[in-house]
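Visitor: Need a 3D model of the following:
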Amino acid sequence: MSGIKFSGNRLRTCLLGEFERALELAGPVPRCIVDAGGYIGLVAILFAKRFPSARIICLEPSSDNFRVAARNCACFPNISVFHVALGGKRGTAVLRDRQTGEWGFTIAPVAAGEEYDELEMVGVISVRELMSEHNIESIDVLKLDVEGGEFEVLNDATDWLKVCKLLIVELHERIRPGVTAVYERATKGRIEVHADGEKRLSVLPVRGADY
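Guide: Have a look, this model is predicted:
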């Protein structure tokens, strides 16, 4: 695919089934998919190819990654890419490099003694604000891979999780201690379909559904 910036392990894990269970749960015809922490657009493209009629919103805070994601996704008319971070409330934050690679940039606070580089100031938006700005009534899939920023997102999830059918989240306890407890509190009453290391799949209960 012309323009894609291949990053070996990340691309291979997408292609080798990292999201296969999520793709099954998202079907058959999701209307709105949000990819927060979109990196260079690989997962957005994966969903776009499986669900060409879905509206896909890809959010990426890094300017460099955003530019690559925008190029990679340009040939998919159902993907919109935005240079913004998902957080608990609207504002700005410092994007930091934790020395873990270009897919590991974070707006989360850095623990004392941890080495990092400050990259740039980025805009931040909450899920509810995103839904309001883009006239979204419900989210069929929210993929949340924001390197510790999920703490604030999930801590502000009392209303929007009620209209989020599938939550795909990577919990970075090593970056934000306590985030697992925040996730479990936020998703109480939902169905945990899959938990594999950092990745968790949480589904809004639907009567008669077989998970």
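
Visitor: Only C-alpha atoms from now on, for both contacts and neighbour counts.
Guide: Fine.

Visitor: Quick one: the helices in the protein, in order.
Guide: Under the criterion DSSP state H, helices of the chain are mapped to 8-15, 20-26, 42-50, 63-73, 127-133, 150-155, 179-186.

Visitor: ranking those helices by burial, who's on top?
Guide: Counting by mean count of other Cα atoms under 10 Å, helix 150-155 has the highest mean neighbour count of those, with a mean of 22.

Visitor: on contacts alone, who are the packing partners of that one?
Guide: When contacts are defined as 3 or more Cα pairs under 8 Å, 6 or more residues apart in numbering; DSSP states H and E, helix 150-155 packs onto helix 179-186.

Visitor: Could you also give me the structure for this second sequence? I'd like to compare it with the first:
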Amino acid sequence: MTVAVSDLFPVALADGRIISCTNPQDTMVWPSMWEGSPYDDGLAGLGAGDVVIDVGAHIGLTALYFTDRVPGLRVLSFEPARRTYACLADNAARLMPGVRAFDVALGAQPGRAELTFLPNHTMMATLVADDADDERNMAAVLDNFGVDDTAREEFWRGFRDGVERYPVQVTTLGDVLDEQDVEEVALLKVDVERAELPVLRGVRPDQWARFRHVVAEVHDVDGNLAAVVDLLSRQGFSTKVFQEDVFVGGSVHIVSARRAGA
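Guide: Purely as a prediction, here's the structure:
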């Protein structure tokens, strides 16, 4: 199913640029990115011509932030959700020279997988559905923002309205490096709602030396966080783990991993 640009929702950023969205909530994170983005550490040392791989690109705000901060980056952005990809592709074409959008998911092996998509919360699209973890994290967000009981009830009533499930194409990060002739990845950013470990397992052992820095949002469920840290450590990265204030009480952590000397 193809999504027409006319079906997208335009929202103006503070600087006047128009962002194509699935719904008005999509741009709510933009101001906070400029007040201490979890990806700032990954941008250190980047310059024009460097390659960034953005896995779980959503509508492209992170790619826009990267290219605003470091003009001239080459960004490969991956987003399998249909409506979200349509926004990403439109935003990249209009606003982000050097950004290429791909409508596939990344995983441990190529094939197809089922995507779960919440129209009211499109940033939570995932190949690894876990209702309990979703609810734990959203409850933490509501707590940390001090949302009152009335607003909470309204939020939960519409939380899963219109949920969609459909198959998407999956490729591996290793195949991406080969197909796009990428010899060095200055920054790998991963935000895929519990599917982080399969993304990393899609890199062949001989390819890891090409990566300078990895920043991944990792859900600490079923040993996922420890497994991600262990994999990156074994591949020669020094890692640090932290949690953003908004997710305190939830499972979401940030893993920042830098190769020695990078």
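
Visitor: Any idea what the TM-score comes out to?
Guide: Comparison of the two superposed chains (TM-score structural alignment, normalised by the length of the first structure) gives a TM-score of 0.85, and 204 aligned residues with a Cα RMSD of 2.6 Å.

Visitor: will you turn the helices of the first structure into a markdown table that also has distance to D196 of the first structure?
Guide: Listed next are the helices of the first structure as a markdown table, based on distance: least, Cα to Cα, whole Å:
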| stretch | distance to D196 of the first structure |
| --- | --- |
| helix 8-15 | 14 |
| helix 20-26 | 11 |
| helix 42-50 | 18 |
| helix 63-73 | 26 |
| helix 127-133 | 25 |
| helix 150-155 | 17 |
| helix 179-186 | 13 |
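
Visitor: For L204 of the first structure, find the nearest of these.
Guide: Proximity of those to L204 of the first structure was assessed by Cα to Cα; the nearest stretch is helix 20-26, lying at 10.9 Å.

Visitor: That closest one packs against which elements?
Guide: strand 164-170.

Visitor: quick revisit: select, out of the helices of the first structure, the one closest to C164 of the first structure.
Guide: Ranking the helices of the first structure by distance to C164 of the first structure, with Cα to Cα as the measure, places helix 127-133 first at 10.3 Å.

Visitor: mean offset of that closest one relative to the second structure (after superposition)
Guide: Per the superposition on the second structure, helix 127-133 of the first structure and its aligned residues are separated by 0.7 Å on average (mean Cα distance after the TM-score superposition for the first structure).

Visitor: what separates that helix from the chain centre, distance-wise?
Guide: From the chain centre to the centre of helix 127-133 of the first structure is a distance of 15 Å (Cα atoms, centre = their mean, to the nearest Å).

Visitor: So what angle separates the directions of the longest strand seen in the first structure and helix 63-73?
Guide: Scanning the first structure for the strand with the most residues, using DSSP state E, yields strand 117-125. Angle of strand 117-125 of the first structure versus helix 63-73, following axes from the mean of the first three to the mean of the last three Cα atoms, to 10 degrees, is 60 degrees.

Visitor: tell me which residues in strand 117-125 of the first structure are buried?
Guide: 122-125 (16 or more other Cα atoms under 10 Å).

Visitor: Nearest to R90 of the first structure among those?
Guide: For R90 of the first structure, the nearest member of the buried residues of strand 117-125 of the first structure is I125. The distance, counting by Cα to Cα, is 4.3 Å.
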